[in-house]
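Trainee: sharing a model that was predicted from the sequence below.
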Amino acid sequence: LTILNCVFFVFFQQLGEIRTQGLTGYFRNLKTVPAKAVFCVANICILLCIPFRFLKLHEIEEALFVFALPGSWIFLLFFARSAKLTGPFVQMIYSMIAGDMMRFAIISAIFLVSFSQVFYFVGKDMDAKQRLNDTNPHHCPVDGYDIYTYDNFPETFITLFRASMGGYDYEEFACANYEVLTKTLFVLYMFVMPIMMINILIAMMGNTYTTVIAQAEKAWRQQYAQIVMVLERSVGREKLAASQLEYSIKLNDTNDAALEVRGLMVIKQTKKTRAKQRKQAIHHWKTIGRKVIHTIAKVGKEHAILLLHGHDRLDPIIEDEKVCGRLRLAFWVWRLRSRRRRLGRLKQLTIKHSI
């Protein structure tokens, strides 16, 4: 059943999309959907397992299965993008892999390659020192297992990558050609990779998370629209036109099918209650009403009508009215304080004359 599904997906569905979009358009569309691209590769790997099974090449068959099985489940991310709960997080994963992880991989590869050359040079004789006699001054005291982690450059690269994730055997450095130098280099490497680079990666991912989650609804709608576009590109024009008539609405009143304009209705979701929305709407209408009344009182009815039907804003007029109001208030405050000072002086003069 699995093989039949793979044959249908690869040879019928995908070849149909290639005929509809063309080879260049198909790969351009597939580039925008990483989960679908991984799923296509997984199906091809499963189909390639069939000839290797007959050829009794079990190692290659198992290697293909190792890549095919996780890739089959990753296709669920394509459908998870349409859900409001998981859509922003899928966008987060794509952004982190394509942006943060790529930058981290490039910079980390530079440090790993440079340190791998050094550790290979100082640690390539560890297994030979283990085979020396106990009386030899260069004998390696580590026993119980053979040290092979620095035998060649690829093994040294993997060992240092494992050390950056916290997995290392510190006692093996006692068997290096230059023990003190090796331990010093290892301390320097631990400062660069696990401490500095890993924390930089965490900081970049935190910044990506903050950016995406701040626009969660926008990111979800973007993912939803992208899924619709991918599905629309995978069908023929006749079927696409028939499907669009079902989920689109008419935007003009013409009866001519050639001039008919259709679009999608988007209902914006909000966390505000209806009572709060009604209260906010009433407040906005009152604000607009006050602006209109002040404008009519300031410039007259005819000029106010021209302003309301034009592109000029009413805010400068309202601001001028507010400035005038503030000036009048300041003038009355100054007059009140002056009157109080004069009354105070009269009281002092009255007291002196009475004495």
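Mentor: Yes, it's here. Because the structure is predicted, anything quoted here is derived from the model rather than measured. Numbering: from 1, shown residues only.
Trainee: from here on, just use CA atoms for contacts and neighbour counts.
Mentor: OK.
Trainee: list the contacts of residue 34.
Mentor: When contacts are counted by C-alpha atoms under 8 Å, 6 or more residues apart in numbering, residue 34 touches no other residue.
Trainee: ok, longest helix in this protein?
Mentor: The residue-count maximum for a helix in the chain (DSSP state H) belongs to helix 315-354.
Trainee: going by neighbour count, which residues of it are buried?
Mentor: 318, 321 (16 or more other C-alpha atoms under 10 Å).
Trainee: can you list the helices and strands that that helix packs against?
Mentor: helix 274-299 (3 or more C-alpha pairs under 8 Å, 6 or more residues apart in numbering; DSSP states H and E).
Trainee: against which helices or strands is whichever helix or strand comes after the helix it packs on packed?
Mentor: Scanning forward in sequence from helix 274-299 by DSSP states H and E, the next helix or strand is helix 301-309. Contacts defined by 3+ C-alpha pairs under 8 Å, 6+ apart place helix 301-309 against helix 274-299.
Trainee: how about the secondary structure of the residue sitting nearest the centre point of the chain?
Mentor: Of all residues in the chain, the one closest to the mean position by C-alpha atoms, centre = their mean is residue 92, 3.5 Å from it. Secondary structure, DSSP: H, G, I helix; E, B strand; the rest coil: residue 92 is helix.
Trainee: let's bring in a second model and compare:
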Amino acid sequence: MGNAESSGQEGDGIRKQQKATPKLYHYVDMYGGGELIPQMKHAKTTGDSSIIDEFIETKLKDFMYNSGKGKLVAVAELVKIRNKERNAMLSALKRKKGKGKSGPNILDEFQQEGENQGDFKKALKLLEGHDRRGKSEWKYREVTWKLEERGLMGENLVGVCLLQGTAVHNQLAMKLIKAYPKLVNDIFISEDYYGLSPLHLAIINEDPAMVLFLLRHGANINQRCYGAFFCPIDQKSSRTDSLEHEYVDLGLKTTYNGQMYFGEYPLSFAACINQSDCYRILIAKHADPNHKDTNGNTVLHLAVIHELPMFEQILKLEADVIWMYGDVSSYAYPLAKLDTINQETGELNEDSALSLIVYGESTKHLQLLDGLLGDLLQVKWESFGRTRLAISFGCYLFFYICTFAAFMCRPFTTSFWAFAAKYLNQTDTFDDDSLSFNKTANAETITNLIAVIKANQTQVEKLGQLLSNDYSCHYWWYFGHGWQQHLRLVAEIAVLLMTIFQIVDDAMDIHSSGRKRWWRMLKSFPAKVAYKISFILILLIIPFRLMCSLTSTMIMLFFDNALSLLAVLLISVHFLFYSRAVKFIGPFVLMIYTILSRDLSRFFLIYAIFLIGFSQSFYIIFMSCNNQRAKYQNVTVSNQTDDILNHPMEAVMRIFIMTIGEFMVFYRKMVVLCDKTMMMYIGKIMFVIYELFVSVMQLNLLIAMMGRTYDLISGTQTEWKRQWAQVILMLEFSMNPKSRLSALLKYSRPIGIDKRERAFVVVRKTTQTALSKKEKCEIYEQRMREKRRALLKRRLKALGTESYTETK
């Protein structure tokens, strides 16, 4: 058994070693060595490349299909290789099989070797229905380097050379591509680097010369890289394959976090790495910046995600210069990928750069709101934002005044005596002559009630009437009880009508934009969420008001008052929504939201553990002391009236009150009740521990947490601009598509003849600080050329005058 086990381990080690050293690494390895490197250096030094050319032509043919001409391989077979490698890296519980069916491989029936390979490829495209413009997904890929002869990352020899990136390796890669042109589009075949092409590697190496060389030799400018290494971190676990297409299926939810998430396309790689030269070369070769990756992001989106200076460079490249006068220029920026309004339909564009920045979770991208996007927000505010916010605030103020009037005009005195009468009727028997009660409730409550009745002798006469069910419906008394009830009737009708109107308007917004988008927009405003909840509470008041006479108890009246009180509170909170648009108030509103959602929630989670634990311990201490005292006094425990912790829930409330500073009453009661007993010392120890760990440490911890939140938000100068932008986009969301299009026409102009494509015109003064290093160098070189040209003109003019005088 031991020998068999050891031999098996040795066999696994040999197989791993063979896999770790593929044959192509003998020619070029990952450490700068290999047989071809000295030969390439010799050819570079002497200028004689005959030896290495012969070596490439004779030795490397066996590593490629059809001696370097390549062959077609079904995409399903490549996907199976990728899926197998992914599952080998995952545990047994996380392995996923490829979805879909691969179907029969018709390539098995054809011989791909020969001179007619090009005709065979064309016939296969027609057979598969492949679109000439490349819009349909082709199910076959041309592979040059044999799959079994590739490196550890699924690369060929050109990939190994470009991974090194030295001058010698780059020249060797050029020789390989010239000898075998099909290698220029031979991609990496592995889970981590699938789809990585020589063009991607040249961009990563920041080598514009190599990029230009590859494009001139037929590199695919739209080759996509699907490798897990270039995927967002939170999507790597959701990667699944389908045998029906080559790209990888990813989870929808992502934060785009990942240093190597570059967007699959070569143009996106150039933008994310901030390679403006490579970007210009690719644009000159007709690369499309509007191509979307698997996550739906274009080049502009990726520049926003990576918060790069390349964002401004892309905007400048896409902009049209209308006029220039000295340092002042007028630019027209296309709004297709910038603005949140669709230029054709008027619908909202969630994938726009403005939407990604404003609703992104990170604060790192907020600096992008200071430039062009800040100007765009300003014109939105001036064109429709300020007006619509003023109208919205006016309507809300009228709604609030009506709600306030309806609530404050209620007959509160009648409500109080109605509850008091029901209390007397159900719990106590009242004798008018002696003012005595058959006590079944708390003595202190009855004593206070007697005092109230004595102070209001005129109201005592109405107690008999209040005991009837008519007074449980006294909110229906709109007539014959003063002008306040007339005003309440008008205010309640107005509140009900406006509530129904706003609910219908919200329902139309949900229907037009979708429930998810509506909630995504609404959850950014907690005050507005509370405002929407108040509509539901107002509608719930109606059935309780109608059912007031169905029961003899005051339960319907209680719910009527409770719902009304909550509705007024939630409606009042909506003032915070309008405060977010004010510069000197907006950051403080955000601080309130952040402290409530983060600091207080974490504090109360920890505080609740201490509160429940200590309250029950003190409850046991008081109960033990109470039992001992009752035993010594020969009375029952139920007759003890000075126990302030007579119930577990009462203990929780008393300990909470003690947290905020009212601990003297608690401590005095504990000392008196537990006098001369062992529980008194235990209670004092528990009291000291509670005061140290809760009242001192945790409250100061909460203050420190809130202070840190205040410093973070107040230190972010651009945070208010995001709050302001969210208010503008919320107002934009409340508009219908036709109104959005009319607003778009106010701050944009058409591009060329097509009036559907709109641009945002900005007049800027070019300053030295706003220029990049390359632009400064170009301006300097231009000035030097002008100086040399002026100097040459002066010299020519001087020579002309000298020759003229000599002839005279």
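Mentor: It's in. Everything numeric in this text was worked out from a predicted model, so none of it was measured.
Trainee: quick check: TM-score for this pair?
Mentor: In this superposition the chains share a TM-score of 0.66, using TM-score structural alignment, normalised by the length of structure 1; 268 aligned residues with a C-alpha RMSD of 3.4 Å.
Trainee: list the contacts for residue 58 of structure 1?
Mentor: Shown in contact with residue 58 of structure 1 (C-alpha under 8 Å, 6+ apart): residue 52.
Trainee: now residue 123 of structure 1
Mentor: 150-151, 173, 175-177.
Trainee: if we use 10 Å, what do you get?
Mentor: With C-alpha atoms under 10 Å, 6 or more residues apart in numbering as the criterion, the residues that contact residue 123 of structure 1 are 147-152, 156, 172-179, 182.
Trainee: of those, buried ones?
Mentor: 147-152, 156, 172-177, 182.
Trainee: okay, and which of the residues you listed map to helices?
Mentor: Among those, the members falling in helices (DSSP H) are 156, 182.
Trainee: show me the two of the buried ones among the contacts of residue 123 of structure 1 that sit farthest apart.
Mentor: Pairwise distances across those (C-alpha to C-alpha) peak at 18.6 Å, for the pair 152 and 174.
Trainee: pretty sure residue 592 of structure 2 contacts residue 710?
Mentor: Yes: between residue 592 of structure 2 and residue 710 a contact is recorded at 9.2 Å, counting by C-alpha atoms under 10 Å.
Trainee: so between these two, which is more surrounded?
Mentor: Summary of the neighbour comparison: residue 592 of structure 2 and residue 710, criterion other C-alpha atoms under 10 Å, with residue 710 having more neighbours (18 against 14).
Trainee: what's the closest non-adjacent residue to the more buried one?
Mentor: Once flanking residues are discounted, residue 710 of structure 2 sits nearest to residue 591: 6.3 Å by C-alpha to C-alpha, 6 or more residues apart in numbering.
Trainee: need the strands for the stretch 1-150 of structure 2, in chain order.
Mentor: Under the criterion DSSP state E, counting those that start in this stretch, the stretch 1-150 of structure 2 contains strands at 71-74, 140-143.
Trainee: columns mean neighbour count on top of these, output as a markdown table?
Mentor: Formatted as a markdown table, the strands of the stretch 1-150 of structure 2 follow (neighbours: other C-alpha atoms under 10 Å):
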| stretch | mean neighbour count |
| --- | --- |
| strand 71-74 | 20 |
| strand 140-143 | 19 |
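Trainee: in a markdown table: these, plus distance to residue 598 of structure 2.
Mentor: Below are the strands of the stretch 1-150 of structure 2 laid out as a markdown table (distance: least, C-alpha to C-alpha, whole Å):
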| stretch | distance to residue 598 of structure 2 |
| --- | --- |
| strand 71-74 | 52 |
| strand 140-143 | 51 |
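Trainee: so which of those strands gets nearest residue 726 of structure 2?
Mentor: With C-alpha to C-alpha, the closest approach to residue 726 of structure 2 among the strands of the stretch 1-150 of structure 2 belongs to strand 140-143: 46.1 Å.
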